[in-house]
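>>> Got a predicted structure plus its sequence, pasted below:
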Amino acid sequence: MRRFKNILFVCDEQSPYELALDRVRWLARSNEASVTLVDTIDSGGASNLSKLFTTIPGLGNEEIGEAVVSVHRGKLENRAKALRAQGIDVKTNVLIGTPFIEIIRQVSRGRHDLVIKGAHRAAGRPFFPGADMHLLRKCPCPVWVLNAGSEPRSQRIMAAIDPAPQDQTRDTLNRTILKLATSLARNDGAKLDVVNVWRLQEEATLRHGLANIPAADINRLVDQEHQDSKERLRELIADFSEFDDIMRVLHIKGIAADALTEHVSAEGIDTIVMGTLARTGVAGLFIGNTAETILNHVTCSVLTVKADGFVSPVDSGEEGRSN
């Protein structure tokens, strides 16, 4: 999987970073990539970390703030030692501010091409709470959020694609998804399901009695859409025939979000590779709600890829502090 060369690994205490560290170690060695380990201190918007500790007597606020940073930095350095011992180039950084904002700013400053982190999980909370979802929506580079229950290597991967050869942005995104998914599957020794969900828009409306359209005419439209969609899928997959031994291609009729989440559950998928598009005119938003619906209904690891030209709504300013 020789795509990522400059990995940012978020190893905060709120996520299962130990498991994610195994994935980072393997990926860095196989890609000969450099790694930056970061931890985050949520300042709650305060410009000075010492303001968080004004109620603690006995020490100056600055001393307490520096002690906290020092502890975080020391933990990062301890984690970095294991990677460095295996010849991996590792840097460390403590980020202070709103965590997802500072992570995205670090991506911009460091020109990272992948963010890996463990999922924030807690009883009674969704799999992707606010902090993780912000990263998935707004980070300009691919984000890989690892489920605490996953193994360091994937076993069942699903690539969600929507072939559209006439749309260069979407076509490039689909090919990127397939390159990542096939490479990951080959390296992990995993099985890969490439899933394309199709349907005739407004078929149910057309079949309503008030539409007064003969069923035979509607059936012809459905058949035509089926064949057109199948041909688009065939053209896209043809460039990845070398992975036929590990890849199963599925062309499913239905609503994309429903069909994809059902497939994840039924087939025991542990890793999803999927793309996000931003064409709503608001930077950082998924087009429609398919991607967000999927993310809100799965409990597996997810690797999301942005379309070319994506612009993060988070600026790359230096307001946040790093240490």
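Now that the structure is in, tell me what you want to look at.
>>> C-alpha only now, for contacts and for neighbours.
Noted.
>>> Show me where this protein has its helices.
17-31, 61-84, 99-110, 130-138, 168-188, 203-207, 215-237, 256-267, 290-295 (DSSP state H).
>>> Distance to residue 304 and mean neighbour count for these - can I get that in CSV?
Formatted as CSV, those follow (distance: least, CA to CA, whole Å; neighbours: other CA atoms under 10 Å):
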stretch, distance to residue 304, mean neighbour count
helix 17-31, 16, 19
helix 61-84, 25, 16
helix 99-110, 15, 21
helix 130-138, 7, 20
helix 168-188, 9, 20
helix 203-207, 30, 13
helix 215-237, 19, 15
helix 256-267, 15, 16
helix 290-295, 9, 18
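>>> Include distance to residue 90 when you put those helices into CSV, please.
Shown next, in CSV, are the helices of the chain (distance: least, CA to CA, whole Å):
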stretch, distance to residue 90
helix 17-31, 10
helix 61-84, 6
helix 99-110, 13
helix 130-138, 22
helix 168-188, 23
helix 203-207, 54
helix 215-237, 37
helix 256-267, 35
helix 290-295, 31
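>>> These: which one's closest to residue 149?
helix 17-31 (8.8 Å; CA to CA).
>>> follow-up on the earlier one: out of the helices of the chain, which comes closest to residue 120?
It's helix 130-138; of the helices of the chain, that one is closest to residue 120 (CA to CA) at 7.0 Å.
>>> this is the comparison structure:
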Amino acid sequence: MNSYKNILVVADVNNVEQSALARAFQIVQDLPDPAPITFFLSIYDFSYDMTSMLSSEERDAMRRGVIQQREEWMKEVAQPYLNDGVEFNIKVVWHHRPYEAIIGEVFSGDHDIVLKATRKHDALESVFFTPTDWHLLRKCPCPVLLVKNHDWPVNGNIIASVHVGSENTTHTALNESMVNQGLKFSKQLNAELFLVNSYPVTPANITVELPEFDPTSYSDAVRGFHLTAMKALRQKYGIDEEHTRVIEGLPEDVIPKTAKEIDAGLVILGTTGRTGLSAVFIGNTAENVIDKINCDVLALKPEGFISPLDPNS
């Protein structure tokens, strides 16, 4: 498996400690040919564009001054993490929408993963004020690693939240992508990979509507189907049965609980991407899981996903 070729790290302007940058250097530290790391920041101040007393040239000069100040700050906060064997670049752009600037840089710089520090969002913010994290989950074409913990557990564990119960080709491709990414990270971070799959609970009202229905037999059949599908997936990649979990319940309940039980340092999720009102009011599984776990989250898009911000689309 090839390692990442071009890593984009989003600077955390609210902290001196840069957990995403620390994670990026941790990922590449033992590689013979580590990927270059770009430390990126999008800034914008409305007042600089609204000052009518200044000419456009003066406003440009002021913006350049602010950008230069931020570049100096980024050099300072990045210093503790730098490794002489890794190519390191700093880039600051003036843009009023950070997520658009980040995705724009992904395309222009040909980055194949984005790392960004995240935090727990309160319920109101998650529903009504979609933060940059959610925009990246929905629209970024490459994997997005949201970093919650500064330190990874020594010899830690990784969860790939696979969906083996579906014959949908999108889910099948996402499963394989998640396993491949999990194996890549487990090798680079000296961690153990676990495949975790949830399957639905038998609907309670079905026994009322169908008196002859046997919920136990149905539940056993569903579990058996998922176990068989999980066996096929794990055997394809040489993963033993002890590193798989097939659990009844919703992913947003099963994944956080399992992550806590095995002390996972990273959870890998597939995210389909959404736009419009459904993206604002209805979070997908990845988004429902993220705030419930206190570890890093790697979100992957399906194969062939086209970002709405793709300049070539």
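Done, it's in. Nothing here was measured: the structure is a model prediction, and the numbers come from that model.
>>> that older thread, quick one: which of the helices of structure 1 is nearest residue 146 of structure 1?
Nearest of the helices of structure 1 (CA to CA): helix 17-31, 6.5 Å.
>>> hmm, who's touching that closest one?
1-5, 7, 9-11, 33-35, 83, 88, 116-118, 146, 148, 151-153 (CA atoms under 8 Å, 6 or more residues apart in numbering).
>>> coming back round to it: among the helices of structure 1, which comes closest to residue 43 of structure 1?
So among those, helix 99-110 is nearest, using CA to CA, at 8.6 Å.
>>> Now that closest one on structure 2. Mean distance?
Superposed on structure 2, helix 99-110 of structure 1 shows a mean distance to its aligned partners of 0.9 Å (mean CA distance after the TM-score superposition for structure 1).
>>> and of the helices of structure 1, who's closest to residue 321 of structure 1?
Nearest of the helices of structure 1 (CA to CA): helix 99-110, 8.2 Å.
>>> before we move on, the earlier item: tell me the buried residues within the contacts of helix 17-31 of structure 1.
1, 4-5, 7, 9-11, 33-35, 83, 88, 116-118, 146, 148, 152-153 (16 or more other CA atoms under 10 Å).
>>> Which of those residues fall in strands?
When those are checked against strands (DSSP state E), the matches are 7, 9, 10, 34, 35, 116, 117, 118, 146.
>>> OK, contacts around the last one?
When contacts are counted by CA under 8 Å, 6+ apart, residue 146 of structure 1 is found next to 20, 116, 117, 118, 119, 300, 301, 302.
>>> rerun that using 6 Å as the cut-off
Contacts of residue 146 of structure 1 were listed using CA atoms under 6 Å, 6 or more residues apart in numbering, and they are 118, 119, 301.
>>> for stretch 157-169 of structure 1, the distance to its chain's centre please.
Taking CA atoms, centre = their mean, to the nearest Å, the mean C-alpha location of stretch 157-169 of structure 1 is offset from the chain mean by 16 Å.
>>> got it, and stretch 41-52 of structure 2?
Distance, centroid of stretch 41-52 of structure 2 to centroid of chain: 29 Å (CA atoms, centre = their mean).
>>> contacting residues around residue 136 of structure 1?
So residue 136 of structure 1 contacts nothing (CA under 6 Å, 6+ apart).
>>> try residue 211 of structure 2
By CA under 6 Å, 6+ apart, residue 211 of structure 2 has no neighbours at all.
>>> Could you check which residue of structure 1 pairs with it?
With TM-score structural alignment as the criterion, the equivalent of residue 211 of structure 2 in structure 1 is residue 213.
>>> State the distance from that match to residue 222 of structure 1.
Between residue 213 of structure 1 and residue 222 of structure 1 the computed distance is 13 Å (CA to CA, to the nearest Å).
>>> Many thanks, have a good one.
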